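Visitor: One predicted model, sequence on top.
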Amino acid sequence: MAVSEFRQVDDLREPAPLGGRVSRETLGRQIANALRNQILLGELRPGQHLNQQQVCERFGVSRMPVRDAFMLLTYEGFVVDEGAGRLAVARLTRRDHEDVYMIEGILHGIACRRATEAATSDELIELKDLHERLASAVRARDGAAMATLNWAFHRRINQISASPKLTAALKPLAQSIPRELFSSVPSWGSKAVAVQQKLLAAMRARDAERAEEIMVKHVNEAGADFLKFLQGRGVDFAS
């Protein structure tokens, strides 16, 4: 996989730098995203050692962005430092994964409650437009568009909540969850459309408590569906 092949994946998490230039930091994140996806999909197995030179050759990059990627994955808990310069894929339990979705659900729920209280009529129209575009992408079975539009919908809610500290807390969680892989989960798209429809109804009714409840439940159920999908692919979580 060349760097150009996974650059679009990073675009789902954060816009590329102006002018199309890719910084070392951005390149490191892109490599981390690709390796993280392989870890989650079981293509890199728990305990498997990561060789810096091999990763450099695979992506056609220098050592610095690969080091950045390894540091990020170690910070996120996907990679462990065994000492003496040896890095290995972490042995993650099912609960480790569930905890990520539980925490994200709580934070997204708070953001949704605040957005429901603060949203203007124009902002609700923006969300409705994103929802309708997602529904069209689901009907067209356009996985890339589904991932992008679903991300945009949630991002807009976070922006409307006007809670920069909350958004900052969500960012590392968003980077550690493979949004672009969710569209591979059967029925994910139709479920996302149905949930957004309920959520918009609650927001239009200014029922902040109901909106928060819907969001928390949605994130946790989406996480459970994704873990079930991974197990169906033969991914074996540590006990």
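Guide: Ah, there it is. From a predicted model like this one, the values you see are computed outputs, not experimental measurements.

Visitor: Every contact and neighbour count from this point should use C-alpha atoms.
Guide: Noted.

Visitor: which residues in this protein form helices?
Guide: 3-11, 24-40, 52-59, 63-76, 94-118, 121-140, 143-161, 164-176, 179-182, 188-204, 208-232 (DSSP state H).

Visitor: what's the closest of those helices to Ala84?
Guide: Ala84 lies closest, by CA to CA, to one member of these: helix 52-59, at 13.4 Å.

Visitor: I'd like to know which elements the closest one is packed against.
Guide: helix 63-76 (3 or more CA pairs under 8 Å, 6 or more residues apart in numbering; DSSP states H and E).

Visitor: Quick check: which of the helices of the chain is nearest to Ala88?
Guide: helix 63-76 (9.4 Å).

Visitor: Please compare the first structure with the one that follows:
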Amino acid sequence: MGKGGESVRRKPIERHQTLREKILETIRDAILRGALKPGERVSEPELAERFGISRTPIREAFRQLESEGYLEVIPRKGAVVASLSERDVVEFYAIKSILEGHAARIAAERLSDRDIERLEAINAKLQQIAADGDVKSFFRVHDEFHDLFIKASGNDKLAELITQLVLKFNRLRLASLSQPGRMEISVQEHRKIIEAFRQHDGERAENLVRRTATIGAEVLIHSLAQEQGKKTPAPLGAVDV
């Protein structure tokens, strides 16, 4: 794995995590930090030696990381870091905005006062996490916010589709939240969504949730373009609309 492999091996790991979780977190973190670049091979033998295990749990971890969009497993070559394309970003967030927007429209008529209070509490927690700069914790709690209103829609099939979609594209979502100022923008957008829910305004709730997805896509596309030396307009979230 060369220089990227060294970065992976030096990553400190918490003891309480399971071995599989250690492997998953180590590789995810190395990719998100740029220690492992798109197209770079991730070596099974080096990971097996580092963790003192057989290759079977490593291959299982590779399969999960492939399903999340971090790796691509190529026959007779092994696992390599998957590339991120603008098309991937556009297509994922387009679908996400439609599904979650529809869930928000339905949920606006079903959320109780207690649900609204829970959303406010979650968003207050997100504000503190954003101030601390903890992207991983923000990512986890951010999911709690969206899961609450998606489940409140009462449409189990819709919730299942959204879950399957976001799991497959966790890398895109985490990469977007990792961009400077993105967590703070998310907290601001959540406040507007909560107010729409409080007013039981399904149309506005849907539009705001879809706007949030659009911001996520634009922030990530802007970042990808900068990495490639291209010029793009400032993301929508860079201004208060």
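Guide: Received it, and whenever you're ready, just let me know what you need. In this text, all values refer to a predicted model and were calculated from it rather than measured experimentally.

Visitor: follow-up on the earlier one: do you know which of the helices of structure 1 lies nearest Leu87 of structure 1?
Guide: The nearest among those, by CA to CA, is helix 63-76 at 8.2 Å.

Visitor: Superpose on structure 2 and give me the mean offset of that closest one.
Guide: With mean CA distance after the TM-score superposition for structure 1, helix 63-76 of structure 1 departs from structure 2 by a mean of 2.2 Å once superposed.

Visitor: Not including adjacent chain positions, what is the nearest residue to Asp81 of structure 1?
Guide: Closest residue to Asp81 of structure 1 apart from its sequence neighbours, by CA to CA, 6 or more residues apart in numbering: Leu87 at 4.7 Å.

Visitor: Ser186 of structure 2 pairs with which position in structure 1?
Guide: Superposed on structure 1 with TM-score structural alignment, Ser186 of structure 2 falls opposite Ala192.

Visitor: and what of Ser85 of structure 2?
Guide: Match for Ser85 of structure 2 (TM-score structural alignment): Thr93.

Visitor: related to what we said a few turns ago, among the helices of structure 1, single out whichever gets nearest to Pro46 of structure 1.
Guide: Closest among these, using CA to CA: helix 24-40, at 7.9 Å.

Visitor: can the helices of structure 1 go into TSV with extra columns for distance to Glu82 of structure 1 and mean neighbour count?
Guide: As requested, the helices of structure 1 are exported to TSV (distance: least, CA to CA, whole Å; neighbours: other CA atoms under 10 Å):
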stretch	distance to Glu82 of structure 1	mean neighbour count
helix 3-11	28	15
helix 24-40	17	21
helix 52-59	14	14
helix 63-76	11	19
helix 94-118	20	20
helix 121-140	43	16
helix 143-161	35	19
helix 164-176	22	15
helix 179-182	29	19
helix 188-204	37	18
helix 208-232	26	19
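
Visitor: Identify the residue of structure 2 aligned to Lys228 of structure 1.
Guide: So Lys228 of structure 1 corresponds to His222, using TM-score structural alignment.

Visitor: can you pull the contacts of the closest residue to Phe169 of structure 2 other than its chain neighbours?
Guide: The spatially closest residue to Phe169 of structure 2, leaving aside those adjacent along the chain, is Glu68, at 5.4 Å (CA to CA, 6+ apart). By CA atoms under 8 Å, 6 or more residues apart in numbering, the residues touching Glu68 of structure 2 are 167-171.

Visitor: correct me, but Leu73 of structure 1 touches Ile39?
Guide: No - counting by CA atoms under 8 Å, Leu73 of structure 1 stays clear of Ile39, with 10.3 Å between them.

Visitor: distance of the spatially most central residue of structure 2 from Leu165 of structure 2?
Guide: Centroid-nearest residue in structure 2: Arg173, 2.6 Å away (criterion: CA atoms, centre = their mean). Distance of Arg173 of structure 2 to Leu165 of structure 2, computed by CA to CA, to the nearest Å: 11 Å.
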